[in-house]
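1. Give me a model of this one.
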Amino acid sequence: MNQKTLVIGASLKENRYSNRAIKKLKATNIDVVAIGLKKGTVANVSIDTEKKMYENVHTVTLYLNPKRQEEYYNYIISLKPNRVIFNPGTENMEFLKLLKENNIKSEIACTLVLLATNQY
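-> As a prediction, this is how the structure comes out:
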């Protein structure tokens, strides 16, 4: 089952966890779309700089600090993903509550660890 994933906070810098996550998701044959501050490509995935209405997004994985997430609340909820993953450093109780109110699952976890342990 392909769990199309939107990476928010995508980086072109190879040492960033969002960059590694895109590569690992692609290596696991998961469709990936990404939003970041700079346009570019990572593992043949185009990084967009604007919020697009992607279809059939199963998972949103966050690489943004809680303050930067605020502008994405309504956008992410409008995509109606099955779940949102809060990677280390992105934990946000306010957004977790909003997701729950909108019947969207959330988990505080590391995308890379979930992939490495076949729990994604």
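2. contacts and neighbour counts: CA atoms only from here.
-> OK.
3. so residue 8, which of the three states?
-> Secondary structure assignment for residue 8 (DSSP: H, G, I helix; E, B strand; the rest coil): strand.
4. which residues touch the residue nearest in space to the middle of the chain?
-> Centroid-nearest residue in the chain: residue 61, 2.2 Å away (criterion: CA atoms, centre = their mean). With contact set as CA atoms under 8 Å, 6 or more residues apart in numbering, residue 61 has these partners: 5-8, 84-87, 111.
5. to compare against the first, here's another:
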Amino acid sequence: MGKTLIMGASLQPSRYSYIALKRLRMYGESVVAFGKHKGRVADVVVEDQLIRYTDIDTVTLYLRPEVQKEFYDYILSLKPNRVIFNPGTENESFYELLEANKIRHEVACTLVLLSTKRY
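-> Next up, the predicted model:
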């Protein structure tokens, strides 16, 4: 099974991306993370440089739409099975790009998906 990539991972415990990372690990998901600052959350290193992963199943976004643009090509190059747009990250332009590349997208909250066993 592939990994989940958290785009916009934060090192601050009050942020949803931080909580999602910890919860994903608690549920046994394999996680990698990219954020503004390099650090560690639980047993996951948050990278501040883009890494060319080959086994990403899901990208879960915690980046505002205007920030997402600089990562379109990177995310598309990973060929994930799906991209989750968490609250506040909704982006019609990116949906169209994903659809054109046959990548599923979901407007949902990673935390809710986990708690309802629909992740």
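6. Give me the TM-score for this pair.
-> Between these two chains, after superposing, the TM-score reads 0.98 (TM-score structural alignment, normalised by the length of the second structure); 119 aligned residues with a CA RMSD of 0.7 Å.
7. ok, back up a step: can you tell me the SS state at the closest residue to the residue nearest to the centre of the first structure other than its chain neighbours?
-> Leaving aside its chain neighbours, residue 61 of the first structure sits nearest to residue 85 (4.6 Å; criterion: CA to CA, 6 or more residues apart in numbering). Assigned with three-state DSSP, residue 85 of the first structure falls in the strand class.
8. Distance to residue 104 of the first structure for the contacts of residue 61 of the first structure - can I get that in TSV?
-> Formatted as TSV, the entries for these read as follows, by distance: CA to CA, whole Å:
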residue	distance to residue 104 of the first structure
5	14
6	15
7	17
8	17
84	7
85	11
86	13
87	16
111	17
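9. How about the contacts made by the residue lying closest to residue 50 of the first structure once chain neighbours are set aside?
-> When the adjacent residues along the chain are set aside, residue 50 of the first structure lies closest to residue 35, with 6.8 Å between them (CA to CA, 6+ apart). Listed by CA under 8 Å, 6+ apart, the contact set of residue 35 of the first structure reads 6-10, 47-51.
10. Any of the residues you listed buried? List them.
-> 6-10, 47-49 (16 or more other CA atoms under 10 Å).
11. do you know how far the residue of the first structure most remote from its centre is from residue 30 of the first structure?
-> Note on the first structure: the largest separation between a C-alpha and the mean C-alpha position, by CA atoms, centre = their mean, falls on residue 101 (19.5 Å). As judged by CA to CA, to the nearest Å, residue 101 of the first structure and residue 30 of the first structure stand 28 Å apart.
12. quick one, longest helix in the first structure?
-> helix 17-27 (DSSP state H).
13. how about the helices in the first structure?
-> 17-27, 66-69, 73-79, 93-101, 111-116.
14. quick revisit: aligned partner of the residue nearest to residue 50 of the first structure in the second structure?
-> Mapped onto the second structure by TM-score structural alignment, residue 35 of the first structure lines up with residue 34.
15. What separation do you get for its match and residue 115 of the second structure?
-> For residue 34 of the second structure, the distance to residue 115 of the second structure under the criterion CA to CA works out to 23 Å.
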